[in-house]
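*Asks:* next comes the sequence, and after it the predicted model I'd like to discuss.
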Amino acid sequence: MPLVDVTITQGRSPEQLRALIHRLHAAVVETVDAKPEFVRVIVREVPRTHWATGDVTVEEMLEKKESR
C-alpha cells in the first residue's frame, strides 16, 4: 500500500490541493503499478509562521520579498 506524505505551507486553494492529490495518486499508480484503491495521499499544511529555514520563517521571507 503506497503512501505519499506531502508537507507544504498553508495558502493553496482547495482546487490546488485536490489537483495535487490527483496528480500524486496518478503518478504512483503509473510508476509503481499500484492498484488505485490502495494508494494513500496525505497533504499536511503548516502555517507559514511555523516553517523556517536558516532561522527565517516563510512568512518573514514573503514579507521581505513584498517590501522590495
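*Replies:* It's in. Numbering: from 1, shown residues only.
*Asks:* CA atoms for contacts and neighbours, from now on please.
*Replies:* Will do.
*Asks:* could you list the buried residues of whichever helix or strand Arg18 is part of?
*Replies:* Taking DSSP states H and E as the criterion, Arg18 maps to helix 14-32. Using 16 or more other Cα atoms under 10 Å as the burial criterion, the residues of helix 14-32 that qualify are Ile21, Leu24, His25, Val28, Val29.
*Asks:* pretty sure the third one sits against Val39.
*Replies:* So the one you mean is His25. Yes. Contact criterion Cα atoms under 8 Å: His25 and Val39 qualify, at 6.5 Å.
*Asks:* which residues does the residue lying closest to Ile21 once chain neighbours are set aside contact?
*Replies:* Nearest residue to Ile21 in three dimensions, chain neighbours excluded: Val41, at 6.4 Å (Cα to Cα, 6 or more residues apart in numbering). Going by Cα atoms under 8 Å, 6 or more residues apart in numbering, Val41 touches Leu3, Val4, Asp5, Val6, Ile21, Leu24, His25.
*Asks:* and here's the other structure:
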Amino acid sequence: MPTYHVEMLEGRTPEQKKKLVEAITRVSVEILGGQPDSVDVLITDIQPGNWATGGKLWSEPRN
C-alpha cells in the first residue's frame, strides 16, 4: 500500500491532522483496496519562513 508525504505550513491542530490522515487512509482503502493499517501518512510541518510561493516567503506580509 502507499506511503503519503504531506507537507504543509505549520499551525494545524492535532485534531485537524488526525482528521486528515483518517480521510487519506479511508479514501486509499476505498480506491486501492487493502487494509487501513497498511497506509502510511507522514506529515511535515514547514515554518512559513521556509516556504515560498511566487517568489515570496509565507512569513512576509501578503496582500
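*Replies:* Looks like it came in fine. Computed from a prediction, not measured in an experiment: that's the story for all the values here.
*Asks:* where does the TM-score land?
*Replies:* Comparison of the two superposed chains (TM-score structural alignment, normalised by the length of the second structure) gives a TM-score of 0.87, and 63 aligned residues with a Cα RMSD of 1.2 Å.
*Asks:* the helix holding Arg18 of the first structure packs against which elements?
*Replies:* Judged by 3 or more Cα pairs under 8 Å, 6 or more residues apart in numbering; DSSP states H and E, helix 14-32 of the first structure is in contact with strand 40-46.
*Asks:* and the strand it packs on, which stretch of the second structure?
*Replies:* Aligned using TM-score structural alignment, strand 40-46 of the first structure spans residues 40-46 in the second structure.
*Asks:* how close does the matching stretch sit to the first structure?
*Replies:* After superposition onto the first structure, stretch 40-46 of the second structure lies on average 0.8 Å away from the residues it aligns with, using mean Cα distance after the TM-score superposition for the first structure.
*Asks:* off-centre distance for that stretch?
*Replies:* Offset of stretch 40-46 of the second structure from its chain centre (Cα atoms, centre = their mean, to the nearest Å): 5 Å.
*Asks:* just stretch 13-27 of the first structure next, same as before
*Replies:* Relative to its chain's centre, stretch 13-27 of the first structure lies at 9 Å (Cα atoms, centre = their mean).
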